[in-house]
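> Pasting the sequence and the predicted coordinates here, then a few questions.
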Amino acid sequence: MDNKTGTNIKLAILGAGESGVGAAYLALQQGYDVFVSDFGPVADHYKQQLQDWNVKFEENGHTEAEILKAAEVVKSPGIPDKAPIVKKLVENNIPVISEIEFAGRYTNAKMICITGSNGKTTTASLTYHILKNGGLNVGLAGNIGKSFAYQVATEKFEYYVLEISSFMLDSMYRFKADIAVLLNITPDHLDRYEYKLENYAASKFRITQNQTGQDHFIYCADDAETKKVMEGKLISAKQLPFSIEKKIETGAYLDSDNLIINVHQQHFQMSINELALQGKHNIYNSMASGIVAKVLELRNEAMRESMGNFRNIEHRLESVGKISGISFINDSKATNVNSTWYALESMTSDVVLILGGVDKGNDYSMLKQLVKQKVKAIVCLGKDNKRIHDAFEDDVEVIVNTSSAAEAAQVAYHLATKGDTVLLSPACASFDLFKNYEDRGRQFKDAVKEL
């Protein structure tokens, strides 16, 4: 269905969080007959918005008969394809799409789409920061901030930087990225992909679908899984790889301590010591953002300034302060093992590591080497910490269980000595003890202030 206006067409929206409520507002504006349905309770502020807009909605269950009347359904990314209601819709040949796909129909803005297992939020935030400071009329949406649909309905941006997860990509069909960025592919969320890495990788590569020779695809030439998929795939877009291991003619690479970007005739150079984001993984993130800026022909001075003064997002290697010479870092956004690996990799002192939560079938073996080198004690923060004990009992002297952010901060503080770093980088989801990773991070920060 390609009609641009939804005159009285029935549209059902599954999930009444940020993306669902934003989609409802845009759909209303476009004349659709909107019905929002959430399997769980709807948060008060979203409920208030839906009521203010006179949108029909339900919570704590789906009325199947009502949803099956829809001509099309917009699904929130958190709802898996194997949910009974989604299966039912598919059986009835009712198209199920993502909020990004839906909202993309109603804007002619240029789309800069960033995906990957790790570094998406940082790279999207940095790219937005560079483009905005470079004078572009740009919005930031997707997995981050105000929903894309709501911004399409209320703003007039000429560019969007979108942080896109594999779950969103799975329900995107006609949407096209003008500039697509794929940072890396590492095992995450495999429970949604039949525990097959190739299924998850194929999902990530949907970021390139519908691209033409006029578009750009930016990717990491050092990432094994990305390279594996690219061998058997025809990519129509102009390819701009980045690497810290080898020289790249068109793209980005490292020349001793200098980050070099060559795009067409445009050349950019900056010392990695001047980058706001430090650590090997952040060189990759800065390269990806820098290539986007050069494709859009931003000035080198403006780029240098933005890449040097960027402040990282909350809960991602966020410095919480120092107490008695001990640094505290909140990396609550590290909900998988890879993110924690990156965090440990960027540490330059001895670490007391706070780990744990809801384990998505984690393989902790990739952390063993770094834990041996850098971690003097592990503080577990979760309901069931057995797998952490099993994984690291031979590598660290002390592993302690705690059951609240306050207790974890206190125990870690007592285990650390002057010059050490207490790092909250849990490698797990937070739902056993907290509402979400933000709640976990904030409780940790509050606890540190109380020490």
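Yep, that arrived. As the structure is a prediction and not an experimental result, all values here were calculated from the model.
> C-alpha from now on. contacts and neighbour counts both.
Noted.
> Return the distance of the nearest residue to L317 once chain neighbours are set aside relative to K146.
When the adjacent residues along the chain are set aside, L317 lies closest to D331, with 4.5 Å between them (Cα to Cα, 6 or more residues apart in numbering). In this view, D331 and K146 are 22 Å apart by Cα to Cα, to the nearest Å.
> same check, this time on Q373
40 Å.
> Tell me who's in contact with E393.
Applying Cα atoms under 8 Å, 6 or more residues apart in numbering to E393 gives the contacts I399.
> Which one of D331 and K146 is surrounded by more residues?
D331 (26 against 15; other Cα atoms under 10 Å).
> residues contacting the more buried one?
D331 sits in contact with 315-318, 343, 423-426, 441, where contact means Cα under 8 Å, 6+ apart.
> any chance of the residues you listed in a markdown table, with secondary structure and neighbour count too?
Listed next are these as a markdown table, based on DSSP: H, G, I helix; E, B strand; the rest coil; neighbours: other Cα atoms under 10 Å:
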| residue | secondary structure | neighbour count |
| --- | --- | --- |
| H315 | coil | 23 |
| R316 | coil | 21 |
| L317 | coil | 23 |
| E318 | strand | 20 |
| A343 | helix | 21 |
| L423 | strand | 30 |
| L424 | strand | 36 |
| S425 | coil | 29 |
| P426 | coil | 30 |
| G441 | helix | 25 |
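> Put this next to the first one:
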Amino acid sequence: MRLVVLGGGESGVGTAILGKKKGYEVFLSDFGKIKNNYKEVLILNQIPWEEETHTEDLILNADVVMKSPGIPDKSPIVKKLKEKNIPIISEIEFANKFTNVVTVGITGSNGKTTTTMLTHHLLKQGGLNVGLAGNIGKSYAWQIAENKFEAYVLELSSFQLDGVIDYKPHIAVITNISPDHLDRYNYDYSQYIEAKFRITKNQTEDDYLIYDADDEAITDWLSKNKIRAKKVPFSLTKTLEEGAYIKDDTIYTNINNETFIMPINELSLEGKHNVKNAMAATTVAQLMRIRKATIRESLSDFQGVEHRLEKVLKIQNVQYVNDSKATNVNATFFALDSMTTPTVWIVGGVDKGNDYAELMPLVREKVKAIVCLGVDNSKIIEAFGNVVDVMVETTSMTEAVKIAQKMAEKGDTVLLSPACASFDLFESYEDRGKQFKNAVQSL
């Protein structure tokens, strides 16, 4: 069997290693450059590879192709593979054939990283031998090759779910759905929603789907489509018989006639969206039979995720907050919504078809100045030019932070929450967040 891996990043290299271990003839091809640390791993494992090109003769003879999530379906090599009817799958799908461990799969437009890390924290503190993979950390395939864990919490993007045929999580979580990555779904929101719901398509009556019952896109889809999994909703507004809800500033989760109670002010994470993330993670922990005392303790000592509403420093009584992970409008909505002081907002990057209208009330209420940080800021200027008093365009993080510092007064917050992808000026949202932190530290 010939396995061709497209993409030499984390998921590609992990798949190549697992494929080789399972006796496939493996070839890896990346149209860009492969990072040196990954090259070393490929050489060490004697896996043939190429970079900055796709040699068709070495690719179109595959029995199966694992396509990295970052490669769009419209790329020429993918089109040619489809013409030849060569199966194209995701890393999760490939790795899953070689294991029967229990997985918790978590997807959503926002909150999935926090929910994934929090869920992993709860299960690990509860004594389970549990791994963390998917869109985060070391790839699932690589970890399956090493065979260390009895269960996994997987953060799954819509791109990873696009390549799923048979994979099913025992517990699936959909944190929320809002327009994102529409450039990859022909600007058709319904295609993106369908991609998210692939997480439950192979589930059976013995499996669970945990979801946000306040989310219109989710409840609308569920009202029109039948699923086999047991539904476990969570909500900030409704009282639920089965699932998680809020009463008197307290989270109640009721699962299989077992009730768990936790006052909101004891959560280590702040903000309404994190109450939802905590509800989702708690529900998973209850379904996995983790002790209530452990859940309570873990919810109160969890350290948040880097680049997600991360408090960097307070300088001259101005708080600097790094929310570089906010790569879409909905994530920035949560960030602005959690601001309690006048805010200088650093925003911009590669726009993925953003509609800034939903941010308007929050910007009017909370934002005193906007610093644009992108190659093309025209949409942001058009949206908010008349709403804030001051608006400045910048093209480097150091400049953006210096200007923000000048605009901020005692008691204000400087918030980096870009609402856009980072690839115009940065390598990744992590690179963007690190540059922000460095710039703040050198003020």
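Looks like it came in fine. Because the structure is predicted, anything quoted here is derived from the model rather than measured.
> hmm, back to that, quick check: the residue nearest to L317 of the first structure vs I354 of the first structure, distance?
10 Å.
> And T208 of the first structure, by the same measure?
When T208 of the first structure is compared with I354 of the first structure (using Cα to Cα), they lie 37 Å apart.
> who's more crowded, those two?
Neighbours per residue, other Cα under 10 Å: of T208 of the first structure and I354, the larger number sits with I354, 29 against 25.
> Pretty sure the more buried one sits in a strand.
Yes: looking at I354 of the first structure with DSSP: H, G, I helix; E, B strand; the rest coil, it is inside a strand.
> What's it aligned with over in the second structure?
For I354 of the first structure, the aligned position in the second structure is occupied by I346, per TM-score structural alignment.
> Surely that match and C420 touch.
No: I346 of the second structure sits out of contact with C420 when judged by Cα atoms under 8 Å, with a separation of 11.1 Å.
> re the thing from before, identify, from the contacts of D331 of the first structure, the entry nearest to G31 of the first structure.
The shortest approach to G31 of the first structure among the contacts of D331 of the first structure belongs to H315, at 38.8 Å (Cα to Cα).
> For that closest one, give me its contacts.
H315 of the first structure touches 330-333, 437-438, 441, counting by Cα under 8 Å, 6+ apart.
> any residues touching stretch 214-221 of the second structure, and which ones?
176-178, 193, 211-213, 234-237.
> Which part of the first structure matches the top helix by length along the second structure?
Secondary structure of the second structure per DSSP state H: the longest helix is helix 272-287. Mapped onto the first structure using TM-score structural alignment, helix 272-287 of the second structure covers residues 280-295.
> centre of the chain versus the matching stretch, how much separation?
16 Å (Cα atoms, centre = their mean, to the nearest Å).
> average gap between it and the second structure?
Taken over the aligned residues, the distance from stretch 280-295 of the first structure to the second structure averages 0.6 Å (mean Cα distance after the TM-score superposition for the first structure).
> May I see the buried residues of that stretch?
281-295 (16 or more other Cα atoms under 10 Å).
> contacting residues for the aligned residue in the first structure for H54 of the second structure?
H54 of the second structure maps onto H62 in the first structure, with residues paired by TM-score structural alignment. For H62 of the first structure, the contact set (Cα under 8 Å, 6+ apart) comprises 37-39, 85.
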